[in-house]
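> generate coordinates for the sequence data below:
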Amino acid sequence: MFSEIYDVIVVGAGHAGSEAAASAANMGSKTLLVTMNLQNIAQMSCNPAMGGIAKGQIVREIDALGGYSGLVSDTSAIQFKMLNKSKGPAMWSPRVQSDRMMFADHWRLRLEGTPNLDFYQEMVAGLIVEGGAVVGVKTALGLKIKGKSVILTNGTFLNGLIHIGDKNFGGGRSGERASTGITEELIQLGFESGRMKTGTPPRVDGRSLDYSKMAEQPGDVKPSKFSYLDDTKPLTKQRSCYMTYTSPEVHELLKEGFDRSPMFNGRIQSVGPRYCPSIEDKINRFADKDRHQLFVEPEGWKTCEVYVNGFSTSLPEDVQFKALRSVVGFEKVKFFRPGYAIEYDYFPPTQLKHTLETKLVEGLYFAGQINGTTGYEEAASQGLMAGINAALKVQEKEPFILKRDEAYIGVLVDDLITKGTEEPYRMFTSRAEYRTLLRQDNADFRLTQKSFDLGLASEKRLRKMDEKKEKSLSFVDYLHDTSVTPEFSNPVLEAKDSAPMKQSDKIFKIFSRPNITMEDVMEFPGVNQFISENELNEEMLEQTEIQVKYAGYINKEKNNADKLHRLEDIKIPQNYDYSNIKSMSFEAREKLNKIQPVTISQASRISGVSPSDISVLLVYMGR
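From the prediction side, this is the model:
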């Protein structure tokens, strides 16, 4: 059945596996996607949504790099929101509510339409490793499939154990069996492993809810989209979400089941996501709060199934049902299925290189929850990077690594490899020290050329980005060079309670005032004519406004990034032995020997390595 040798074998078809397979195949590598159930490709295991704070930036970066997540999100969206619009553009984060069934369906069809990509449904039970390098995989049926590289994207399936109250059973997801064999084999190869947990809320029948008692949460009046391409269009109609709250009565009913909670009776020993706690954990940790928000999210255009965001739980099903019936609007709720927690194996990501290739086995890559992350977007971005780097390695080309000032994806990978994680890692804007540079609006500026050079982005995409960049920058130059007299500017300034001008000044300087908008500037003579003659669209106008208003912050961060790059240029020899540097702290020597950073900059970001340790290291390296 499998006589040929594949360039890349991807194990698992969740968000990480799907992006990995797409990127490797689109770069010309003969790719095989192996999964336990082809009907569940790119399944949204938890909430039916993509994007959000920092995660939306990642989806736009994936799109700019030629991945599919943004395109699929746009074509399956039922609602669009730009979060944090009241804050600066570095914080703006796009989010879509998705039709769960359409999302998976559109992903599968895109993958099936991708050249160089084969599919096979079966469990991968082990790896074939020869001379310290992976050369293929073994299936549960005993088939051996040869490959030059392998990407493991097993999600929550590695020895997955599902908990509902005092009941537990093996499974990688509700209704699906766990994957066995891989963890044990990796441990034999010398890998360190651990256990993590995540959870999901009940799914309920929307026909049994009283929405009139809840607060409606509509989408944006002028919805946007994720993809920079014109292949998708913004929504013309949307479905609303709703919001309600728990209450002291609900909390008391939930507490009645705490003695049967696997979280509190010791059945679950592993660590769950800090920033997405279960409802019982919230009640326990935030005992001073008498209510918590619940977001009632439809699962699609046509289905009546509803996701109860904020009510993740592993309490017994009878306790879940009784408590949820005490929530306003849920008095007659009917369950489709109860919430549950799941424990699974992961491998601390400090065992990886920045390419996501393992340090122990050449040609073997890890992406997604196997690395200790949580979230569709985090998983998809890792899959994309692993697919790109596996393809490049097979093609004997230089690896592709994004720096921290180039992408949130660069921050994510560097955090994992350099710092590791002992709890499910989730991306936040606060993790990025250069977030003014890493905005959702300029991901195409940052990454499209890189994607084109890799062979992922089309020439059409590159031309579109170049046009947007050229026109928005020419508008910035126009505003720099063009003056306006007090006669025309003062009526606009006075209407905005802004200090009037006494003499002519450049439009750029006036536009820099915080309360002056693009609509105000368009009232000045010649501005509308420039916009019309140069055919500037809304995206270009938004880009111009950001470049004007945040010029000082952007330049400051660029200067800081340039200083960091000087340390990035100082490479550390491979397998450098830090044990003999006695003037360095013991903790620093231990961490540096374990992680083996590639540059001085990476070494400086390792927890437990102080600035004085770096100074000592520079001396030893003759710097």
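
> make it CA atoms for all contacts and neighbour counts henceforth
Noted.

> quick one, helices of the stretch 101-250 of the chain?
Along the stretch 101-250 of the chain, counting by DSSP state H, counting those that start in this stretch, helices occupy 182-188, 248-255.

> which one of these lies closest to Tyr6?
With CA to CA as the criterion, Tyr6 lies closest to helix 182-188 of these, at 19.9 Å.

> nearest to Ala391, of the helices of the stretch 101-250 of the chain?
Among those, the nearest to Ala391 by CA to CA is helix 182-188 (22.5 Å).

> who touches that closest one?
Here helix 182-188 makes contact (CA atoms under 8 Å, 6 or more residues apart in numbering) with Val124, Ala125, Gly126, Leu127, Leu158, Asn159, Ser193, Asp345.

> could you redo the last one with a cut-off of 7 Å?
Defining contact as CA atoms under 7 Å, 6 or more residues apart in numbering, one finds that helix 182-188 is touched by Ala125, Gly126, Leu158.

> turn these into a markdown table, columns for neighbour count.
Formatted as a markdown table, the contacts of helix 182-188 follow (neighbours: other CA atoms under 10 Å):
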| residue | neighbour count |
| --- | --- |
| Ala125 | 19 |
| Gly126 | 20 |
| Leu158 | 25 |
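
> now do the contacts for Val361.
By CA under 7 Å, 6+ apart, the contact list for Val361 reads Gly132, Ala133, Val134.

> and which of those is nearest to Ala64?
For the contacts of Val361, the closest approach to Ala64 (CA to CA) belongs to Val134, at 30.8 Å.

> hmm, the closest one is touching Tyr365, no?
No. Val134 is beyond contact range of Tyr365, at 9.8 Å (criterion: CA atoms under 7 Å).

> only the buried subset of the contacts of Val361, as a PyMOL command please.
Per 16 or more other CA atoms under 10 Å, the buried members of the contacts of Val361 correspond to this PyMOL selection:
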select buried, resi 134
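
> what about the longest helix in this structure?
helix 459-481 (DSSP state H).

> in that helix, what counts as buried?
Judged by neighbour count using 16+ other CA under 10 Å, the buried positions of helix 459-481 are 461-462, 464-466, 468-469, 471-473, 475-476, 478-479.

> next, format the contacts of helix 182-188 as CSV and append distance to Pro500.
Putting those into CSV (distance: CA to CA, whole Å) gives the following:
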residue, distance to Pro500
Ala125, 73
Gly126, 73
Leu158, 66
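
> next, the structure of the following sequence, for comparison with the previous one:
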Amino acid sequence: MFLDIYDVIIVGGGHAGAEAASASSNMGSKTLLITTNLQTIGEMSCNPAIGGIAKGQMIREIDALGGYSGIIADCSMIQFRMLNKSKGPAMWSPRAQCDRKLFSYYWRFFLEKNTQLDLYQDTVTSLIIKKNKVKGVKTYLGLKIKGKAVILTNGTFLNGKIHIGEKRIHGGRIAEKEVRGITEQLTKHFGFRYGRMKTGTSPRVDGRSLNYEKMKSQNGDIPTNKFSFSYNTKRLKKQRKCYITYTNQKVHDLIRKNFNYSPIFTGSIKGKSPRYCPSIEEKIFRFSDKESHPIFVEPEGWNTVEVYVNGFSTSFPENLQYQSLKKISGFEKVKVLRPGYAIEYDYFPPEQLKPTLESKIIENLFFAGQINGTTGYEEAAAQGLIAGINAHLKIRKIKPFILKRNQAYIGVLIDDLITKGTEEPYRMFTSRAEYRMLLRQDNADERLTPMGYHIGLISEDKMKILDRKKYKIKKCMYLFKNKNLDPKIINPILYDKKSSIIYHDKKIETILSRSDIEIKDITSIPFVMEEIKKNDFNQEVLEQVSIQIKYKGYIDREKENAKKLLKLEKLKIPNDFNYKTIKSLSLEAREKLDYYRPISLAQASRISGITPSDLSVLLIYMNRSY
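Got it, this is the predicted structure:
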């Protein structure tokens, strides 16, 4: 039935579990993904969308490394939008509405194609651990399955409790049973710390009962784009519309009158809520001066009337949810298909992990996803990919794969988690990345695909696609640096754009570097367009060249700052370094350094409470200098 022993066992089939399973198996590890329900692999438990601010960058990074989330999103997409286009390119973030059922279908489809991966439906209730090293798992049905490494991706299922008004339902998702045993084993017998967190979801409604004429339509981009750099998915020719409406004073008044019916305010919910994705009750309580809040009306797929009410996460009783929704413009005759709910679950503070996402306490045991205190499909998938890669490498005694903060948003995510921890659901934002000009969504393949190739997740064919793209960019840059624009040709465009006219020939690069000139202004010049067609420079190449020219100063400055960081990253701290004996360190520094056990001086510098003088003391005791 099972192999005598698996290389890697994945516990849980959500976004983290699916990416972990695909990574370890594609790298050559014999892998088992075990989950309570095989029909919900890659389930979109909350909103039917992938990407968004900073999250879209992570999906592109996952794809660039050889993960599947971007491909799955492309296959199931019903609308595509690039967010923040009015801002600089560091802020541009791809987002796609997806068909919920197709998303889950394609995840299972891609996983089942892998002969190195076995799937099994059962619930893991405890781990087999000997001498502080994981050896396998035990299941609800009494099975013992051996594994060299185990990755826990339990999502919201560890002692999950659902709240709808006064109702308390034990479960990890509505109508799905919670998981008991793992938290109890790790905390009681191995000293793990754990906490409780809370998240929630919105009601689903019948789209036929809504009056869209009272709402503002939100259309997808034309032409459409996609997430995957190299997978041959077709771009959408048609898209489904989304809509925006708003809450109003009547909605707010009704909710305020009934705060005492919300488990968030009655004290029934103990777990910390997401700061940046609060329930409608919390929004109205915290932002009492606001007269309205946006409500995003999102279709759940191509062939369904079900609609997700984004922005209206709630744990109110069903009837109060219904009465509140009816007061929103366009929702007067709403029919609710499923109520929203809040869910509490166990998580393990991520400071207990190494940068590889391996536990510091139990060898070969990895954690990924919401079990680490994060929120969001994208954060979970990113962690799953890294855990899957490192589980494979660890059991083969190969150097671990660790992304730095200047290399990827994924590096920022994991570094934040393990050095700062989190007491509330962690969500990625562009503001968290100090090198966000380097970590753009458009260049994720250039940054990370060579790394994916080196570890065995990227094929030779995909590397050739990247090499061709880089060659085209280099060739286009050469053209723009060396080709002159005659004043007679460019001045009408400059005049129209209210930009200073020129009196002598200027290089294309010089004109394009102006903030008020766009790439489309340059490509509107006939002889430039001829060169572009002759060299087959596509829109992706032109966009890259434009960004590199326009933002050269910013990019160069961040590269220089990243070099300085690299010096600190190279200053490794021995794992057995004894901080307690260094009396010249502050007491706080000794306690925190001993607790977090940073692997480098750079990581130590990012721990809250560690001062520059503490770092100087460390340098002296490590007998090193810059």
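
> report the TM-score for the pair.
Superposed pair, TM-score by TM-score structural alignment, normalised by the length of the first structure: 0.98. Supporting alignment: 623 aligned residues with a CA RMSD of 1.1 Å.

> could you find the closest non-adjacent residue to the residue most central in space within the second structure?
What sits nearest the mean C-alpha location of the second structure, by CA atoms, centre = their mean, is Glu378, with 2.6 Å. Spatial nearest neighbour of Glu378 of the second structure, chain neighbours left out: Lys55 (5.8 Å); criterion: CA to CA, 6 or more residues apart in numbering.

> tell me where the stretch 301-450 of the first structure has strands.
Assigned by DSSP state E, counting those that start in this stretch, the strands in the stretch 301-450 of the first structure fall at 305-309, 335-337, 340-346, 364-366.

> reformat these as CSV; add mean neighbour count and distance to Ala457 of the first structure.
Formatted as CSV, those follow (neighbours: other CA atoms under 10 Å; distance: least, CA to CA, whole Å):
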stretch, mean neighbour count, distance to Ala457 of the first structure
strand 305-309, 21, 35
strand 335-337, 15, 41
strand 340-346, 26, 32
strand 364-366, 27, 23
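
> about what we covered before: isn't the residue nearest to Glu378 of the second structure up against Gly376?
No. Assessed by CA under 7 Å, Lys55 of the second structure is found out of contact with Gly376, at 8.4 Å.

> give me the more crowded residue out of those two.
The residue with more neighbours, out of Lys55 of the second structure and Gly376, is Lys55; 26 against 21, by other CA atoms under 10 Å.

> distance of the more buried one from Ala380 of the second structure?
Here the criterion is CA to CA, to the nearest Å. By it, Lys55 of the second structure lies 11 Å from Ala380 of the second structure.

> quick one, helices of the stretch 501-626 of the second structure?
For the stretch 501-626 of the second structure, the helices defined by DSSP H, counting those that start in this stretch occupy 508-512, 519-523, 526-535, 539-550, 552-570, 587-596, 601-605, 612-621.

> of these, give the one that comes closest to Gly207 of the second structure.
For Gly207 of the second structure, the closest of the helices of the stretch 501-626 of the second structure is helix 539-550, at 36.2 Å, according to CA to CA.

> now that closest one: buried residues?
Judged by neighbour count using 16+ other CA under 10 Å, the buried positions of helix 539-550 of the second structure are Val541, Leu542, Glu543, Gln544, Val545, Ser546, Ile547, Gln548, Ile549, Lys550.

> next one: stretch 139-151 of the first structure
Buried residues in stretch 139-151 of the first structure (16+ other CA under 10 Å): Thr139, Lys144, Ile145, Lys146, Gly147, Lys148, Ser149, Val150, Ile151.

> repeat that for stretch 202-211 of the second structure.
Neighbour-count burial for stretch 202-211 of the second structure flags Ser202, Pro203, Arg204, Val205, Asp206, Gly207, Leu210 (criterion: 16+ other CA under 10 Å).

> with stretch 253-263 of the second structure instead?
Neighbour-count burial for stretch 253-263 of the second structure flags Ile255, Phe259, Tyr261, Ser262, Pro263 (criterion: 16+ other CA under 10 Å).

> wouldn't the fourth one be in contact with Phe316 here?
Yes. If you go by CA under 7 Å, Ser262 of the second structure and Phe316 touch, sitting 5.1 Å apart.

> tell me where the stretch 251-400 of the first structure has helices.
Under the criterion DSSP H, counting those that start in this stretch, the stretch 251-400 of the first structure contains helices at 279-285, 317-324, 376-394.

> deepest of those, which one?
helix 376-394 (a mean of 27; mean count of other CA atoms under 10 Å).

> that helix vs the second structure, average distance?
After superposition onto the second structure, helix 376-394 of the first structure sits on average 0.5 Å from its aligned residues (mean CA distance after the TM-score superposition for the first structure).

> give me the helices and strands touching the host helix or strand of Val34 of the first structure, please.
Element membership for Val34 of the first structure (DSSP states H and E) is strand 31-35. The contact analysis (3 or more CA pairs under 7 Å, 6 or more residues apart in numbering; DSSP states H and E) places strand 31-35 of the first structure against strand 8-11, helix 15-26, strand 117-121.

> what's the closest of these to Pro234 of the first structure?
Of all those, it is helix 15-26 that lies closest to Pro234 of the first structure, at 22.8 Å by CA to CA.

> mind giving me the packing neighbours of the closest one?
Judged by 3+ CA pairs under 7 Å, 6+ apart, helix 15-26 of the first structure is in contact with strand 8-11, strand 31-35, helix 376-394.

> returning to what we had before: between the contacts of helix 182-188 of the first structure, which is nearest Val72 of the first structure?
Leu158 (26.8 Å).
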